[in-house]
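>>> Quick one: sequence plus predicted model below, questions after.
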Amino acid sequence: MWHQQEIHFPEMPQGFHLVTDDIARALPCLAECSQGLLHLQLMHTSASLTLNENTDPDVRHDLDAFIRRLVPEGLDYFRHTLEGPDDMPAHVAASLLGAQLTLAVRDGRLALGTWQGVWLGEHRSQGGARRLLATLNGC
């Protein structure tokens, strides 16, 4: 079985957002797949996807704080500034974390570890709606 579709997310505030359940709800065909792979590709250059701790909200806070400190706004050597002071730092953060994940599917569900979840990292203060291309292959 091959299935591909876009998943749409509304504009979210800057930070990390747990989207595991949103992805699973948008893909009812997961239930038909006993084993396979789900590839997720974020169709943007200033946001990211990452797999990490899904329970303690402090992890999301701490990762956001670290990324903002690692790539702060207002660095004087950035040239790409026409879209605002948060744009180039958002591109750097997205490149560091990545814009795609490939996840195993087992018994009709994402095969995640006990504490794992998929996060969408919004690295702009007003990034707008986001699109995620999901491609499922399995049987």
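Sure, I can see it. Numbers count the residues shown, from 1 in each chain.
>>> From here on, just use CA atoms for contacts and neighbour counts.
Noted.
>>> And the helix ranked longest in the chain, what's buried?
For the chain, the helix reaching the highest residue count under DSSP state H is reported as helix 57-70. Residues of helix 57-70 classed as buried: R60, D64, I67, R68 (neighbour count, 16 or more other Cα atoms under 10 Å).
>>> how about the strands in the chain?
2-9, 15-18, 35-42, 47-53, 100-106, 109-110, 116-122, 130-138 (DSSP state E).
>>> For R79, find the nearest of the ones you listed.
Nearest to R79, of all the strands of the chain, is strand 47-53, at 19.4 Å by Cα to Cα.
>>> Okay, one more to line up with it:
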Amino acid sequence: MRQALHRFTQATTRKGLYDVTGPIARWLGGQGIGTGLLTVFCRHTSASLLIQENADPTVRTDMERFFERLAPEGAGYVHDLEGPDDMPAHLRAALTQTSLSVPVEDGRMLLGTWQGIYLFEHRAAPHRREIVLHCWGD
């Protein structure tokens, strides 16, 4: 068994879904692990990860709109020290995931044809989000 660990930063400019499939796939392809398990981890409490459709961008638009309705700004939250988008960001992150597990075969993620991995930025201001990749296998 072999393990590999890597961190990378994804810049965001606004709330929304950022496709991070490419950088993850490129890193994984260079690790020499044919069969294994990849963990993708977001080191933040106001951003998250999703595996979602990567073909039609209107899916991302609808996802973003849904979460805006589900956890809106200005809903009377007690936690507001970092601004009106902070507590809704924490709620949205709690409803999604900060960690994903993806099987690996022949050195590639076994994502479905229309699946991509997205960083879901829940804050309005630009951020630099750190994502940790860990893969183990043969």
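Thanks, I have the structure now. Please read these numbers as outputs of a predicted model, since none were measured by experiment.
>>> picking up where we left off before, using TSV, lay out the strands of the first structure together with mean neighbour count and distance to H80 of the first structure.
Output for the strands of the first structure, formatted as TSV (neighbours: other Cα atoms under 10 Å; distance: least, Cα to Cα, whole Å):
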stretch	mean neighbour count	distance to H80 of the first structure
strand 2-9	14	26
strand 15-18	21	21
strand 35-42	20	21
strand 47-53	21	16
strand 100-106	17	24
strand 109-110	20	38
strand 116-122	22	18
strand 130-138	18	21
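>>> Turn the ones you listed into CSV, including distance to H91 of the first structure.
Output for those, formatted as CSV (distance: least, Cα to Cα, whole Å):
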stretch, distance to H91 of the first structure
strand 2-9, 19
strand 15-18, 14
strand 35-42, 13
strand 47-53, 7
strand 100-106, 14
strand 109-110, 28
strand 116-122, 11
strand 130-138, 15
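>>> quick one: which of those strands is nearest V92 of the first structure?
Across the strands of the first structure, closest to V92 of the first structure is strand 47-53 (Cα to Cα), at 9.6 Å.
>>> how big is the offset of the closest one relative to the second structure?
After superposition onto the second structure, strand 47-53 of the first structure sits on average 0.6 Å from its aligned residues (mean Cα distance after the TM-score superposition for the first structure).
>>> How much space separates the residue of the first structure most remote from its centre from M88 of the first structure?
The centre of the first structure is farthest from one residue, D76, which by Cα atoms, centre = their mean lies 28.1 Å away. According to Cα to Cα, to the nearest Å, D76 of the first structure and M88 of the first structure sit 11 Å apart.
>>> swap in T135 of the first structure?
For T135 of the first structure relative to M88 of the first structure (Cα to Cα), the value is 29 Å.
>>> Quick check: closest non-adjacent residue to the aligned partner of H44 of the first structure in the second structure.
With TM-score structural alignment defining the correspondence, H44 of the first structure maps onto H44 in the second structure. Distance criterion Cα to Cα, 6 or more residues apart in numbering; nearest residue to H44 of the second structure, sequence neighbours excluded, is R129 at 7.2 Å.
>>> That concludes my questions; thank you for your assistance.
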